[in-house]
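# Output the structure for:
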Amino acid sequence: MTFDSQSQGRQTSRAAGVSFASRLTFEDIHHSYHGKETIRGISLTAEPGEVLCLLGPSGSGKTTLLRIAAGIEVQSRGRVVIDGREAAGPSVFLPPEKRGIGLMFQDFALFPHMTVLDNVRFGLTALTAHEAAAAARAALERVGLAHYAGKYPHALSGGEQQRVALARALAPRPGVLLMDEPFSGLDSRLKDTIRADTLAILRESRATAIVVTHDAEEAMRMADRIALLRDGRLVQAGSAEELYQAPRDLFAAAFFSEINEFSGIVSGGRVETPLGIVPAHDLSDGSKVSVAVRLSDVRVMPQGGSIEARIRSRRFLGVVELLNLAVSGREEPVRARIRADLLPPHISDVTLSVAPQDILVFEKADQTA
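Next up, the predicted model:
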């Protein structure tokens, strides 16, 4: 089920009150589990009203950081500060219900024996029964499911259950909404629509939102800012454009796109790679570097390129083709992702070119490698 977010916003702006967005700050957060450090000194702020995505692979600490913000987990060191007030620190620990935070779980956690309306009003214990029912109905109207108030969760689709969970999290009008992999259980065909609708609802509610995901594209679609995590550390934070165009290291570059990776050594302020020579003026001669080139930045043409190559295999993927190419001086194939109608069907010998600005150079942390 979908709905027009603009018209829905006009209908619900009077019926459902908006939240007062909070600022949530992690200050030098550390966390350990059974003696293993899972969060290693993360400092990060979610600004009022923004959507901040915590992005990273499994085990990077995303969900743990979210649970620390919610008060479900306790950090071993550092502070959680909400609107300038310490919520968790050396001498203070506010329980979850005192933090003004809404939490939306990955599995939605709906009560199967309760109606949709009762699920949404479950946490509104500070209100009278009449007020709680009115607030729950307003939240359901906001997500376009007011007409399902009397139904039970099993009668709803996955996307509709996701919206009920969102309505329940928004009903108390939290200053911060925490969402743990909210779209992971949805059919891939529905994700784009559900994500867009959810983002529209978040904008209308005005709450600060922190969303956990392992999907870089999903983060780029939703976030005002992205915080990329790895092994419990913050790798880089910024806008989608900043992380994609100026990745801080090889891990960040590879997380946002498929890359060809080469090793090289700086000589005379430059690095020679199988795909061209690139400047490295900020690195000293003899430095060992990792070089990355995105598959989409490898231009393939019958002739006119600066590098000769032979097609080892090509895979048709609809709009694009994925090519494996043999290039002189490299045992592993160079991969390229090109428009599907760019090359004749039976061509084998081609040429390549890569713009120097599309070759990313990173100094290796371990210079003995």
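
# C-alpha only now, for contacts and for neighbours.
Fine.

# for the lengthiest helix in the chain, which positions count as buried?
Taking DSSP state H as the criterion, the chain has its longest helix at helix 188-205. If you call a residue buried by 16 or more other C-alpha atoms under 10 Å, then helix 188-205 has these buried ones: 191, 194, 195, 197, 198, 199, 200, 201, 202, 203, 204, 205.

# for comparison, sequence B:
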Amino acid sequence: MDLAVVWFILIAVLWIGYFCLEGFDFGVGMLLPILGKGKDAEDTERRKRVMLGTIGPHWDGNEVWLLTAGGATFAAFREWYATLFDGFYLALLLVLVALIVRALGFEYRGKGSSAQWRRNWDLAIVIGSFLPALLWGVAFANIVAGTPLEVVETTLGSGVEFQGTLFTLLNPHALLGGLCTLLLFLTHGAIFIALKTDGDVRHDARTLAGKVGIASAAVAVVWLTWTNIITGNKIAAWVVTLLAAVSLVAGLVFNRMGREGFAFLGTFLATLFAVGALFLMLFPDVMPSTLDPAATLTTLRDGPGFYAANSDHTLGIMTVVALVFTPIVIGYQAWTYWVFRRRLTTSHIPDVAGVRERVHS
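Alright, predicted model coming up:
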């Protein structure tokens, strides 16, 4: 198998891992003001701390998948990386800023004693979770469906250049893709909260997951069907899309039965199959052009498009690195999930006495 194809598969695996794991992180962050609302100020603070506690040991490790996917793209497909950041610069900048603000919210929320301090950082977490959940869907919708690319000549030789603007990316298909990932991550996050908590928070999360999950399933079916049609109705992509739909429905059924473990597995597999279907729709290209077929970035050396991969020597070195370090990353992340596998309740939260007084001070 060509090393360019191998690295296309590896990058797909990295993005699948990122969306499956960081997806429920985003969901928990967005649900903070909804499921975190309690009977009074003290109960509200306890519920929010329980929710943040479910992802506290994991969120920064989950972002490793994004960093690795970006680094792998740069190392294996420099033309793809350059064109992507050229055309999607503002959108990716918004994602980066949102992730930074979100990380600050996690780190600094507990370092102040006033209610206003916590509210401000809660808002940072919510916005920092909402924007990436929306914009990643917009970005991948454009990557898979195609963008206006053109071959240009520079002093360094031939290259591919994006010919649109930010508003080119905000088309109906892409916006529906953003809504799809947003709702899917909300469902994924709500079920994760139900899996990792007990008491009222668990019950409320399970109820909300059932409601949001129906909307998520409807939007996902419409968007993935639309995307399959745009990309040429590839049989493998249709099969994996069907598996995504079945997994999501199964997850919602198990959620209704109170089987949160199987419900989470369902949304996890739904995310896995949905992202996998997108890469199947994309292959063998990595970034199709709607303007000039010759500008389509592809993994095929002798194809009609623009070969996007780096040299075989570079890909060979990176393959050895990946074989060594990928199992290590998977191993330590699996270990952290095993160590922090128990459920949390508001009774596990340290004393929050004085919260009521500080709220009214």
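
# Would you mind reporting the TM-score between them?
The TM-score (TM-score structural alignment, normalised by the length of the second structure) is 0.24; 151 aligned residues with a C-alpha RMSD of 7.2 Å.

# if we can go back for a sec, same list (the buried residues of helix 188-205 of the first structure) but as TSV, adding distance to residue 42 of the first structure.
Shown next, in TSV, are those (distance: C-alpha to C-alpha, whole Å):
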residue	distance to residue 42 of the first structure
191	30
194	31
195	27
197	31
198	28
199	26
200	29
201	29
202	25
203	27
204	30
205	28
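
# now, among the residues you listed, which is nearest to residue 85 of the first structure?
Among the buried residues of helix 188-205 of the first structure, residue 205 lies closest to residue 85 of the first structure (C-alpha to C-alpha), at 22.4 Å.

# wait, residue 210 of the first structure sits on residue 53?
Yes: here residue 210 of the first structure reaches residue 53: they are 5.7 Å apart, a contact under C-alpha atoms under 8 Å.

# who has more neighbours, the two?
Between residue 210 of the first structure and residue 53, residue 53 has the larger neighbour count (other C-alpha atoms under 10 Å), namely 28 against 24.

# Would it be right to say that the more buried one lies in a strand?
Yes: counting by DSSP: H, G, I helix; E, B strand; the rest coil, residue 53 of the first structure falls inside a strand.

# right, and residue 315 of the first structure touches residue 335 too?
No: counting by C-alpha under 8 Å, residue 315 of the first structure does not reach residue 335; the two are 11.1 Å apart.

# Need the residues touching each of these two.
322, 323 (C-alpha atoms under 8 Å, 6 or more residues apart in numbering).

# okay, these two: which has more neighbours?
Ranked by neighbour count (other C-alpha under 10 Å), residue 315 of the first structure and residue 335 place residue 335 first, with 23 against 12.

# my guess is that one contacts residue 293, does it?
No: taking C-alpha under 8 Å as the definition, residue 335 of the first structure is not a contact partner of residue 293, at 9.5 Å.

# And the strands in the stretch 201-350 of the second structure?
With strands called from DSSP state E, counting those that start in this stretch, the stretch 201-350 of the second structure shows them at 285-287, 297-298, 306-307.

# okay, the ones you listed in TSV with distance to residue 103 of the second structure and mean neighbour count next?
Converted to TSV, the strands of the stretch 201-350 of the second structure look like this (distance: least, C-alpha to C-alpha, whole Å; neighbours: other C-alpha atoms under 10 Å):
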stretch	distance to residue 103 of the second structure	mean neighbour count
strand 285-287	30	25
strand 297-298	34	27
strand 306-307	37	23
